[in-house]
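Engineer: need coordinates for the following:
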Amino acid sequence: MFDHIVFGVSDYAASKTFFLKALEPLGIVIVQERQGGIELSSDGKVSLCLLQTEEKPAHLHLAFVAESRQQVDAFHRAALDAGGKDNGGPGLRPNYHANYYAAFVIGPDGHNIEVVCHKPEA
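Structural biologist: Below is the predicted model of the structure:
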């Protein structure tokens, strides 16, 4: 559906560090970086772009797909290590569907970052 998503961050260096570390378990890496902005991707096609802004960014809910429940667990640990605030540890959310396994962390600008695996436990 999306080609890329762009949003502003109040502290570019802190957000860059947070997102790179938190999303590393998903294979997300830097595709391109220019002054005050970074483009991240795991497939080289769809990307997430962070840009320094003077405005206070509105809070977003960003959900990333994981290939396994272990990736969800690894994301949660990495995001907390990167300074994120726990907003719901790894676990099933059967109110969405029987195999909805997700974790939630609040990032540097208050964005709710989620990683979800829709597959049954291996």
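Engineer: make it CA atoms for all contacts and neighbour counts henceforth
Structural biologist: Fine.
Engineer: what sits against Glu33?
Structural biologist: Glu39 (Cα atoms under 8 Å, 6 or more residues apart in numbering).
Engineer: doesn't it lie inside a strand?
Structural biologist: Yes - Glu33: assigned to a strand according to DSSP: H, G, I helix; E, B strand; the rest coil.
Engineer: I'd like the distance between it and Ala22.
Structural biologist: According to Cα to Cα, to the nearest Å, Glu33 stands 18 Å off from Ala22.
Engineer: my read: Gly107 touches Gly84, true?
Structural biologist: Yes - assessed by Cα atoms under 8 Å, Gly107 is found in contact with Gly84 at 5.0 Å.
Engineer: structure for this one too, so we can compare:
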Amino acid sequence: MFDHVKFGVRDYAASRTFYLQALEPLGVTIGGEGDPSYGIEICGSNNASLCLFQTGERTAPMHIAFVAQTREQVDAFHRAALAAGAKDNGPPGLRPKYHANYYAAFVIDPDGHNIEAVCHAAG
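Structural biologist: Presented below is the predicted three-dimensional model:
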């Protein structure tokens, strides 16, 4: 639905490291990067990108969900995000209240955002 989402982070270096490490299991790449006030563009396989830049402002909490092709990618995302310093906000598992095959994991990023990886494929 979107081409890119860009938002400010309080600690650019920490957020850059966090997102690159946490999303590595989902196959992201760096599309471009400038100084921290410009930021970094982190690209997914579907041509959509997440862009981060340094800001002194506190942003409102967001929920961002990333597509995983497999449940193993969701598991790997969760492990990588925790290793990168995230707080657990829901371990990998089925969330049948959304639909029968909704397999997701949730973490809190360095700025307090709820970050999710979700796979909609059956088992």
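Engineer: give the contact list for Ala81 of the second structure.
Structural biologist: Taking Cα under 8 Å, 6+ apart, one finds 18-19, 21-23, 107 in contact with Ala81 of the second structure.
Engineer: am I right that Ser15 of the second structure sits in a helix?
Structural biologist: Yes - per three-state DSSP, Ser15 of the second structure lies within a helix segment.
Engineer: the residue lying farthest from the centre of the second structure in helix, strand or coil?
Structural biologist: Centroid-distance maximum for the second structure: Ala100 at 22.8 Å, with Cα atoms, centre = their mean. Secondary structure for Ala100 of the second structure, judged by three-state DSSP, is coil.
Engineer: excluding its backbone neighbours, what's nearest it?
Structural biologist: Leu94 (7.5 Å; Cα to Cα, 6 or more residues apart in numbering).
Engineer: and that neighbour? What does it align with in the first structure?
Structural biologist: Leu94 of the second structure maps onto Leu92 in the first structure, with residues paired by TM-score structural alignment.
Engineer: excluding sequence neighbours, find me the nearest residue to the alignment partner in the first structure of Gly44 of the second structure.
Structural biologist: Using TM-score structural alignment, the equivalent of Gly44 of the second structure in the first structure is Ser42. Nearest residue to Ser42 of the first structure in three dimensions, chain neighbours excluded: Ile28, at 4.2 Å (Cα to Cα, 6+ apart).
Engineer: next up, the contacts around Gly93 of the second structure.
Structural biologist: Here Gly93 of the second structure is in contact with 103-105 (Cα under 8 Å, 6+ apart).
Engineer: name the helix or strand for it, please.
Structural biologist: Assessed by DSSP states H and E, Gly93 of the second structure sits inside strand 87-94.
Engineer: tell me the helix or strand right after that strand.
Structural biologist: strand 103-108.
Engineer: any idea how far the next helix or strand after that next one is from the chain center?
Structural biologist: For strand 103-108 of the second structure, the following helix or strand on the C-terminal side (DSSP H and E) is strand 114-119. Taking Cα atoms, centre = their mean, to the nearest Å, the mean C-alpha location of strand 114-119 of the second structure is offset from the chain mean by 7 Å.
Engineer: stretch 94-108 of the first structure now?
Structural biologist: With Cα atoms, centre = their mean, you get 12 Å for stretch 94-108 of the first structure.
Engineer: in it, what counts as buried?
Structural biologist: 99-108 (16 or more other Cα atoms under 10 Å).
Engineer: stretch 33-51 of the first structure now?
Structural biologist: Neighbour-count burial for stretch 33-51 of the first structure [16+ other Cα under 10 Å]: 37-42, 47-51.
Engineer: these: which two are farthest apart?
Structural biologist: Greatest spatial distance in the buried residues of stretch 33-51 of the first structure: Ser42 and Leu51, 18.6 Å, computed using Cα to Cα.
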